[in-house]
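In: Return atomic coordinates for the entry below.
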Amino acid sequence: MNRREALEKVTLLLGGTMIGAQAFLSSSFTFPKDSDFLTAAQKVLLNEVGETIFPATDTPGAKEADVAAFMSVIVADCYTPAEQQIFLAGIEKLEKTSHDTYGRSFLKLNPTERETLLTTIDKAHIAYMSARKSGEPVHYFRMFKELTISGYMTSEVGAVKFLEYNPAPGRYDGCTTEKPWH
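Out: You can find the predicted model right below:
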């Protein structure tokens, strides 16, 4: 099983837990296009992080889906102030780790260096989460990964091109005769 298959299965398993039922049940519900919670520079950085997590292949990647705009809206509207601070501090920690490891910003790293850096952070995230006690905050990288996957899968790019969403599967026969069922 490759990474894309695993992400698709996780997304289907999690369903719409991050998106309220209103998004699925109401025809008048729409997400805001963007939020001012994150700066333009932070959005560029998070789109590149998302692209490293979910790169473009034969389907578009996270950057084309603009997952940073999704992150900005969700973090601003759905996260507690404490979680928002963890998220924002995580952006700074990511940049500090990049500078400490490679001597430059994450945006100036080549794709291999980006993947190596995020893999290292992910290992630290997994260790932290397994040792975390109840009530302790989640690791910032977990937020980044979850929001990247959710943002991509709920975007038009992810739904139509990756998940191959078909709004009208099969055919509809509106005028049929009913036969008695016995």
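In: hey, let's count contacts and neighbours off CA atoms from now on
Out: Will do.
In: who touches the helix or strand where residue 12 lies?
Out: Using DSSP states H and E, the secondary-structure element containing residue 12 is helix 3-14. With contact meaning C-alpha atoms under 8 Å, 6 or more residues apart in numbering, helix 3-14 is reached by 149, 150, 153, 163.
In: compare with the first, here's sequence two:
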Amino acid sequence: MDRRKSLKILGGAGVGIAGLAIADWKWHFVDQMTHEGFFSWKEEKMISAIADTIIPEGLPAITPSPDSKPIGALSTGTDKFLIKLFEHCYEVEDQNLIKSQLKELGKTNFLNADQKGREEILMAMANSENEDEKKFFDLMKSQTIFGFTTVKEVMVDYYGYKVAPGKYEGCITIA
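Out: Modelled structure (predicted):
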């Protein structure tokens, strides 16, 4: 056995793995710095956190099968739906309201809070005297629920939706 050759191979593999880890970190860093889109990188993370707070990942009371996986707003892509919805389907006034309220929410350390802390912050917005905060919360809640309940996983697995519900069962057996 050639130990030098084996050590070179193991060293090369270690350097390759470390290089991949650094490249992954750099990719996230570059994505934050060069993020292009209607919402900033932080605003998109905030929308994802709000959706996850409203519909956290977990199993519902009635599961379609015993081996069902936990389902939530993030696992179904509801946060991505919300980002596209607000960017393409809302008027400029509503978009400005969303952006301003996301900015205000960013001042409350919302992203670093745990689930209970996030719920408290959102409930304070829901019960606020400020009309913009109430409107923002109602909009986020209603659209998150809409996005979650209309996704394929929920419609097919939990509501029993069938794309073509009718089927023809003829009276002749085919042999």
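In: which residues in the second structure does the following helix or strand past the helix holding residue 12 of the first structure align to?
Out: Note on helix 3-14 of the first structure: by DSSP H and E, the next helix or strand toward the C-terminus is helix 21-25. Residues of the second structure offer no counterpart to helix 21-25 of the first structure, counting by TM-score structural alignment.
In: quick one on the thing from earlier: PyMOL command for the buried members of the contacts of helix 3-14 of the first structure?
Out: One line in PyMOL is enough to select the buried ones among these; burial here means 16 or more other C-alpha atoms under 10 Å:
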select buried, resi 149+150+153
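In: May I see the contacts of helix 3-14 of the first structure organised as a markdown table, with secondary structure added?
Out: Written out in a markdown table, the entries for these read as follows (DSSP: H, G, I helix; E, B strand; the rest coil):
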| residue | secondary structure |
| --- | --- |
| 149 | helix |
| 150 | helix |
| 153 | helix |
| 163 | coil |
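In: can you redo the contacts of helix 3-14 of the first structure as TSV with distance to residue 99 of the first structure?
Out: Rendered in TSV, the data for these read as follows (distance: C-alpha to C-alpha, whole Å):
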residue	distance to residue 99 of the first structure
149	26
150	28
153	31
163	36
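In: Closest to residue 35 of the first structure out of the contacts of helix 3-14 of the first structure?
Out: Each of the contacts of helix 3-14 of the first structure was scored against residue 35 of the first structure by C-alpha to C-alpha, and residue 150 proved nearest at 16.7 Å.
In: Residue 149 of the second structure corresponds to which position in the first structure?
Out: With TM-score structural alignment as the criterion, residue 149 of the second structure lines up with residue 153 in the first structure.
In: you'd agree its match is up against residue 159?
Out: Yes: the pair residue 153 of the first structure and residue 159 qualifies as a contact (C-alpha atoms under 8 Å) at a distance of 5.6 Å.
In: what span of the first structure lines up against stretch 90-102 of the second structure?
Out: So stretch 90-102 of the second structure sits over residues 79-91 in the first structure, by TM-score structural alignment.
In: for the matching stretch, which positions count as buried?
Out: Residues 83, 84, 86, 87, 90, 91 are the ones in stretch 79-91 of the first structure that count as buried (16+ other C-alpha under 10 Å).
In: What of stretch 7-15 of the first structure?
Out: By neighbour count with 16+ other C-alpha under 10 Å, stretch 7-15 of the first structure contains the buried residues residue 11.
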